[in-house]
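Q: Need a 3D model of the sequence below.
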Amino acid sequence: MTFSVVARCAETGMFGVAVSSSSPAVAARCAYARAGVGAVASQNVTDPSLGIRALDLLALGADAGQAIEVLRASSRHMEFRQVLAVDAQGSTAIHSGPRALGIWAEARGVDVACGGNLLASPDVPQRMVEAFEASSGPLGDRLIAVMRAALAAGGEAGPVRSAGMKLVDKVSWPVADLRVDWSENCPVEGLAALWQLYKPQLADYVTRAIDPSAAPSYGVPGDE
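A: Purely as a prediction, here's the structure:
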């Protein structure tokens, strides 16, 4: 029901997750990231606690592979789960349980891991990794390119209805947390449009939190 990417920007240290699914509000359950620590996607008969636990393990010093191994050894029903992780060094790991739904697959590279279930083709995650490796620029742009590559490779076996992207950087909150929770049209393209709207303002919203006196006005009533 889902395909996703977790990634690290080697230049900035930013982490991101992007995910799409036929079910509603997929990013609310599946996307996890923590600045300076890593990014995780928990999906397929989703257990959101796995995303939180994986980030906690990374924060304690585990690398991505060690975090996934701890989850695999200590969590119930892992035969149903997919969990993807990238750590602060750019190493990656994936758990895909044998009872993941439909056609499921996974692929990894330095700074990037991709996986999915109920896919139209087992090639989808590899095409996603290749799209990340071929891309450049802001991490959000690269994640959108990855999600578009997933669709071009067939994506999910049925139409996707929701999508989301979370980015973390040097502050304790997500610097972008964009979601299309349900759409009769293409939610990945809806997410891309949201990103293009938000991207020029991202740094300014961080500045508003840290130093409001240095933040620009957007010209709305009362904002001078």
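Q: C-alpha from now on. contacts and neighbour counts both.
A: Noted.
Q: contact partners of stretch 175-189?
A: Stretch 175-189 is touched from outside by 20, 24-27, 144, 147-148, 160-169, 190-191, 194-195, 198, 202, 205-206, with contacts defined as Cα atoms under 8 Å, 6 or more residues apart in numbering.
Q: Kindly check the end-to-end length of that stretch for me.
A: Start-to-end span of stretch 175-189 (Cα to Cα, to the nearest Å) is 20 Å.
Q: Could I get the buried residue list for it?
A: Residues of stretch 175-189 classed as buried by neighbour count (16 or more other Cα atoms under 10 Å): 175-182, 186-188.
Q: same thing with stretch 144-157?
A: Buried-residue list, stretch 144-157, by 16+ other Cα under 10 Å: 144-151, 153, 155-157.
Q: for those, which one is nearest residue 214?
A: Among the buried residues of stretch 144-157, residue 144 lies closest to residue 214 (Cα to Cα), at 30.2 Å.
Q: and the closest one, which of the three is it?
A: helix (DSSP: H, G, I helix; E, B strand; the rest coil).
Q: isn't it right next to residue 193, touching?
A: No: taking contacts as Cα atoms under 8 Å, residue 144 lies outside contact range of residue 193: 9.9 Å.
Q: Looking at the buried residues of stretch 144-157, which are in helices?
A: Under the assignment DSSP state H, the buried residues of stretch 144-157 contribute 144-151 to helices.
Q: Can you give the distance from the one helix or strand residue 54 maps to to the centre of its chain?
A: Assigned by DSSP states H and E, residue 54 belongs to helix 48-59. Centroid separation between helix 48-59 and its chain, computed with Cα atoms, centre = their mean, to the nearest Å, is 14 Å.
Q: Same question for stretch 65-75.
A: A distance of 20 Å separates the centroid of the chain from that of stretch 65-75, by Cα atoms, centre = their mean.
Q: repeat for stretch 165-178
A: From the chain centre to the centre of stretch 165-178 is a distance of 11 Å (Cα atoms, centre = their mean).
Q: Second input sequence below; structure requested for side-by-side comparison:
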Amino acid sequence: MKNIYLIILFFSFSFEALSQLNRPNDPLAHTYSIVARDAETGEMAVAVQSHWFSVGTAVSWGEAGVGVVATQSFTNKSFGLRGLAMLKAGLSPQEALDSLLNNDDGKAFRQVAILDAKGRVATHTGAKCIDEAGHANGDDFSVQANMMLNDTVVPEMEEAWKKHSNLPLAERMVKVLEAAQAQGGDIRGKQSAALLVVKAEASDEPWNDRVLDLRVDDHQNPVQELNRLVKVYRAYEHMNQGDYFVEKGKMQKAMNEYNAAMEMFPKNLEMQYWTAITLANDGKIERATEMLQEIYKEDANWRELTKRLPKVGLLEVEDKELKKLLK
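A: Purely as a prediction, here's the structure:
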């Protein structure tokens, strides 16, 4: 009897040691995420939230005209770059995923989702991902989660993706994260979030091929903060469009864009300031002066900046007009 007990103990210990040996030493990013494609624009995105610092540096990967990857649980970051390289070489998402996992001793601990420029997806949730864990996918999307408080997270993420098809891709991705969090999200809580959006097609200017790249590395409410940053991004889109119209001499269209930006963020001094400078360059000195005086009250450094603009041609007014703007 004693010998049988020793044999059982030996094999139990050996199995436990083997399990520990096979468990990867990669960083943990237990989390929920979505990879998706906008069927109309072709843009692709990956969004993620986790109770882990700077989750966007590990989980989310993407390349314009190629695809996006989410690699999580025990995160093998190489899956991001290698997965994209395989898609670029012509492999399907499923072929790329199979190749990544075939030589991975820790595949039972992995959770990976790959989406390509055609909207095809492949997803893997390893048998040893911590409950609640699972995924759901279809044309143009895959949602996946592990270490969730409830088993309702993944179904609600899928429902949110389908429900908000009227929204732009970035806002739609945030809605999916919000749905996950509303179901309890990560059992450990909240810490960081990220959203990456890439263009449908690659250009000869790859530095411009990322539409959006936002990260909330450490925050009490990361998804809420990510949502705020998307709104800031949209406001600055109006600012950038306004600058474009200024370059083309279309001042009324420029002012329309600037006003749209300021309506979104009325307390943003940056937006107010450049709107006032545009007014001044358009000869509307009185209105520009009124706006600048209010800005100077908030922060006198803006007055000093106004003094420096004529030298570089960003403020083209007569000396007497400049004095009025600076009073």
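Q: Can you add distance to residue 100 of structure 1 and give the ones in helices among the buried residues of stretch 144-157 of structure 1 back as TSV?
A: Shown next, in TSV, are those (distance: Cα to Cα, whole Å):
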residue	distance to residue 100 of structure 1
144	25
145	25
146	22
147	20
148	23
149	22
150	18
151	20
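Q: wait, what's in contact with the counterpart of residue 77 of structure 2 in structure 1?
A: Superposed on structure 1 with TM-score structural alignment, residue 77 of structure 2 falls opposite residue 48. Residue 48 of structure 1 sits next to 29-30, 42 when contact means Cα under 8 Å, 6+ apart.
Q: ok, residue 48 of structure 1 to residue 29 of structure 1 distance?
A: Going from residue 48 of structure 1 to residue 29 of structure 1 by Cα to Cα gives 6 Å.
Q: And the helices in the stretch 101-250 of structure 2, which stretches?
A: Using DSSP state H, counting those that start in this stretch, the helices of the stretch 101-250 of structure 2 run over 153-163, 169-182, 222-247.
Q: want to throw these into a markdown table with distance to residue 35 of structure 2?
A: Output for those, formatted as a markdown table (distance: least, Cα to Cα, whole Å):
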| stretch | distance to residue 35 of structure 2 |
| --- | --- |
| helix 153-163 | 11 |
| helix 169-182 | 9 |
| helix 222-247 | 16 |
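Q: re the thing from before, ok, average deviation of the helix holding residue 54 of structure 1 from structure 2?
A: By mean Cα distance after the TM-score superposition for structure 1, the fitted helix 48-59 of structure 1 averages 0.8 Å away from its aligned residues in structure 2.
Q: what angle sits between the helix or strand where residue 40 of structure 1 lies and helix 48-59?
A: Per DSSP H and E, residue 40 of structure 1 falls inside strand 38-43. Calculated by axes from the mean of the first three to the mean of the last three Cα atoms, to 10 degrees, strand 38-43 of structure 1 forms an angle of 160 degrees with helix 48-59.
Q: Summarise which helices and strands strand 38-43 of structure 1 is packed against.
A: Packed against strand 38-43 of structure 1 by the contact rule (3 or more Cα pairs under 8 Å, 6 or more residues apart in numbering; DSSP states H and E) you find strand 2-8, strand 15-21, helix 26-30, strand 31-34, helix 48-59, strand 82-87.
Q: Can you name the residues in contact with the one helix or strand residue 260 of structure 2 maps to?
A: Assigned by DSSP H and E, residue 260 of structure 2 belongs to helix 251-264. The contact list for helix 251-264 of structure 2, computed with Cα under 8 Å, 6+ apart, reads 231, 234-236, 238-239, 241-246, 268, 271-272, 275, 282.
Q: Per the alignment, name the residue of structure 2 opposite residue 39 of structure 1.
A: Mapped onto structure 2 by TM-score structural alignment, residue 39 of structure 1 lines up with residue 68.
Q: from what I can see its match touches residue 47, true?
A: No: taking contacts as Cα under 8 Å, residue 68 of structure 2 lies outside contact range of residue 47: 10.2 Å.
Q: what's the overlap in contacts for these two?
A: Contact criterion Cα under 8 Å, 6+ apart; residues shared by residue 68 of structure 2 and residue 47: 35, 60.
Q: follow-up on the earlier one: would you mind putting the helices and strands packed on strand 38-43 of structure 1 into CSV with distance to residue 123 of structure 1 alongside?
A: CSV is the format used below for these (distance: least, Cα to Cα, whole Å):
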stretch, distance to residue 123 of structure 1
strand 2-8, 12
strand 15-21, 16
helix 26-30, 22
strand 31-34, 22
helix 48-59, 25
strand 82-87, 17
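Q: quick one, what contacts the equivalent of residue 137 of structure 2 over in structure 1?
A: Aligning on TM-score structural alignment places residue 137 of structure 2 opposite residue 108 in structure 1. Residue 108 of structure 1 sits next to 92-93, 114, 126, 129 when contact means Cα under 8 Å, 6+ apart.
Q: Report how many residues lie close to residue 12 of structure 2.
A: 12 (other Cα atoms under 10 Å).
Q: Tell me the secondary structure at it.
A: Secondary structure for residue 12 of structure 2, judged by three-state DSSP, is helix.
Q: What's the match for it in structure 1?
A: Structural alignment (TM-score structural alignment) places residue 12 of structure 2 against a gap in structure 1.
Q: next one: the one 10 residues further on
A: Matched across to structure 1, residue 22 of structure 2 finds no residue, judged by TM-score structural alignment.
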